[in-house]
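Enquirer: Predicted model, plus sequence, below.
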Amino acid sequence: MRLHVADHPLVAHKLSVLRDVSTPSPTFRQLVDELVTLLAYEATRHVRTEEVPVQTPVALTTGIKLADPSPIVVPILRAGLGMLDGMTRLLPTAEVGFLGLRRDEETLEAITYANRLPDDLSGRQCFLLDPMLATGGTLVASIDYVLQRGARDVTVVCLLAAPEGLKLVEEFVGDRADVSVVVAAVDERLNEKAYIVPGLGDAGDRLYGIV
């Protein structure tokens, strides 16, 4: 597993506003969108491409385009939906799948309740979107889900990660696949309720309200 922490002043600034408990939901959603666009730039650094001929007004040259099959972007419901626009802004030709998992608040285990993914992901670059990598249980379940369908090139985009979650993902992945994790920051730890500290609270609730 490769970890990339986006070290950029704009990332740090937007993340600081997201952490602020007084930031309202509309501003929170807008900042998540902007921050994910910045993270997407780093996450797609190794997206597969192929050469194509391009006729400019002056001469014929060689350009590049995204290679087939196209990447697939998979937001993990529901909080991952808030990251989708920021990611597809840079990858407009990507297909979009959906994966619904929730964390059992007692056992902290991830439970799958919905999916909309191709049965065969062989040869596809998969981008998983989830704001918080806390215990790592949800992300491990999501990675396992796409690996079972043949994916071997997976990039995870998160706003924040905890060391405990990163360790679990690394142990799970091992040498099974090429997995990268791109985050805006790695925080200190998890608290007794498995929330990231200092974190930014429940990303889903802050994006969409408590329902």
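Expert: Ah, there it is.
Enquirer: switch to C-alpha atoms for all contacts and neighbour counts from now on
Expert: OK.
Enquirer: can you pull out the helices in this structure?
Expert: Listed in chain order, the helices of the chain (DSSP state H) span 9-19, 25-43, 84-88, 137-148, 163-173, 203-208.
Enquirer: what about the fifth one, distance to the chain center?
Expert: If I follow you right, that is helix 163-173. 15 Å (CA atoms, centre = their mean, to the nearest Å).
Enquirer: any chance of the helices of the chain in TSV, plus mean neighbour count?
Expert: Formatted as TSV, the helices of the chain follow (neighbours: other CA atoms under 10 Å):
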stretch	mean neighbour count
helix 9-19	16
helix 25-43	19
helix 84-88	21
helix 137-148	20
helix 163-173	17
helix 203-208	18
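Enquirer: Which one of the ones you listed lies nearest to Ala194?
Expert: Nearest to Ala194 among those is helix 163-173; the distance by CA to CA comes to 9.8 Å.
Enquirer: Now do that closest one against helix 137-148, angle only.
Expert: 20 degrees (axes from the mean of the first three to the mean of the last three CA atoms, to 10 degrees).
Enquirer: what residues does helix 163-173 touch?
Expert: Applying CA atoms under 8 Å, 6 or more residues apart in numbering, the external contacts of helix 163-173 come out as 1, 133-137, 139-140, 179, 186-190.
Enquirer: Write the PyMOL selection for whichever of the residues you listed are buried.
Expert: To isolate the buried members of those in PyMOL, using 16 or more other CA atoms under 10 Å:
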select buried, resi 1+133+134+135+136+137+139+140+179+186+189+190
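Enquirer: quick one: which of the contacts of helix 163-173 sit in strands?
Expert: Taking DSSP state E, the ones among the contacts of helix 163-173 that sit in strands are 133, 179, 186, 189-190.
Enquirer: another one to put next to it:
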Amino acid sequence: MRTIVADHPLVAHKLAVLRDESTPSPTFRHLVDELVTLLAYEATREVRVEAREIRTPVAVTQGVYIADPPPLIVPILRAGLGMLDGMTRMVPKAEVGFLGMVRNEETLEATTYANRLPDDLTGRQCFLVDPMLATGGTLVAAIDYLLDLGARDVTAVCLLAAPEGLAAVEAAVGHRAEVTVVVAAVDERLDERGYIVPGLGDAGDRLYGVV
């Protein structure tokens, strides 16, 4: 498993504003969208492409296009929805699937309650988007779900990760397929509730309010 930390001043600045508890939801949503666009640049560095001949106004040359089958972007509901526009803006050819997962706050285990995915993901590059990689339970379950459908190339795009979560993902699925995790930062640790420290709180609540 590879972990890529996007080391860039703009990433660090936007993340600092996201961490601030006084940042209101509209600003939070806007910054998440901008930050994901920057992370998507790193996450898609190895997206599959194919060469095609094109004609410019001056001459014939070779151009590079995203190859078929197109990448599949899978936001993990609900917080992952806040990252979807930033990904599709960078990869407009990509298709979008949805995976609904919820974490039990007592056991910290994730369960799947909804999905909208192709039946066969063989040969597809998949990009999971979820703001927080905390205990790793949700991401492990999501990656397992994609692997069971035939995927073998999965990249997870997260705003923040905890060391414990990264270790859990590597131990559980890192040997099963080519897995990459792209994050804006790796934080210190998890607290007793399984929240990332210093983190930024509950990303879903800060994006959409407490429902």
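Expert: Noted; the coordinates are in hand. In this text the structure is predicted, and so the values were computed from the model without any measurement.
Enquirer: Please work out the TM-score for the two chains.
Expert: The TM-score (TM-score structural alignment, normalised by the length of the first structure) is 0.99; 211 aligned residues with a CA RMSD of 0.4 Å.
Enquirer: Dump the ones in strands among the contacts of helix 163-173 of the first structure to TSV, plus distance to Met87 of the first structure.
Expert: Formatted as TSV, those follow (distance: CA to CA, whole Å):
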residue	distance to Met87 of the first structure
Leu133	17
Val179	18
Val186	20
Arg189	27
Leu190	27
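Enquirer: out of these, who's nearest Glu105 of the first structure?
Expert: If you rank these by distance to Glu105 of the first structure using CA to CA, Leu190 comes first, at 14.2 Å.
Enquirer: Hmm, that closest one is touching Ala161, no?
Expert: No. When contacts are counted by CA atoms under 8 Å, Leu190 of the first structure is not listed as touching Ala161 (9.7 Å).
Enquirer: which residues do these two both contact?
Expert: Shared contacts of Leu190 of the first structure and Ala161 (CA under 8 Å, 6+ apart): 134, 196.
Enquirer: Mind checking the helices of the first structure for the one nearest to Thr107 of the first structure?
Expert: Among the helices of the first structure, helix 137-148 sits nearest to Thr107 of the first structure (CA to CA), with 10.5 Å.
Enquirer: Now the terminal residues of stretch 15-31 of the second structure, how far apart.
Expert: Using CA to CA, to the nearest Å, one end of stretch 15-31 of the second structure lies 8 Å from the other.
Enquirer: wait, I meant stretch 159-178 of the first structure
Expert: 20 Å.
Enquirer: what range in the second structure matches that stretch?
Expert: Using TM-score structural alignment, stretch 159-178 of the first structure lines up with residues 159-178 of the second structure.
Enquirer: so how far is that stretch from its chain's centroid?
Expert: Put simply, stretch 159-178 of the second structure sits 13 Å off its chain's centre (CA atoms, centre = their mean).
Enquirer: now do stretch 91-99 of the second structure
Expert: Using CA atoms, centre = their mean, the mean C-alpha position of stretch 91-99 of the second structure is found 12 Å from that of the whole chain.
Enquirer: buried stuff in that stretch?
Expert: Those would be 91, 93-94, 96-99, for stretch 91-99 of the second structure by 16+ other CA under 10 Å.
Enquirer: on that earlier part again, turn the helices of the first structure into JSON lines, columns for distance to Lys65 of the first structure.
Expert: Formatted as JSON lines, these follow (distance: least, CA to CA, whole Å):
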{"stretch": "helix 9-19", "distance to Lys65 of the first structure": "27"}
{"stretch": "helix 25-43", "distance to Lys65 of the first structure": "16"}
{"stretch": "helix 84-88", "distance to Lys65 of the first structure": "16"}
{"stretch": "helix 137-148", "distance to Lys65 of the first structure": "25"}
{"stretch": "helix 163-173", "distance to Lys65 of the first structure": "30"}
{"stretch": "helix 203-208", "distance to Lys65 of the first structure": "34"}
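Enquirer: what's the closest of those helices to Val74 of the first structure?
Expert: When these are compared by CA to CA, helix 84-88 sits nearest Val74 of the first structure, at 8.2 Å.
Enquirer: The residue lying farthest from the centre of the second structure and Arg152 of the second structure, how far apart?
Expert: What lies farthest from the middle of the second structure is Val58; by CA atoms, centre = their mean that is 39.9 Å. Applying CA to CA, the value for Val58 of the second structure to Arg152 of the second structure is 41 Å.
Enquirer: now swap in Glu188 of the second structure and tell me
Expert: From Glu188 of the second structure to Arg152 of the second structure the distance is 30 Å (CA to CA).
Enquirer: and if you look at Pro118 of the second structure?
Expert: Pro118 of the second structure is 14 Å from Arg152 of the second structure, where distance means CA to CA.
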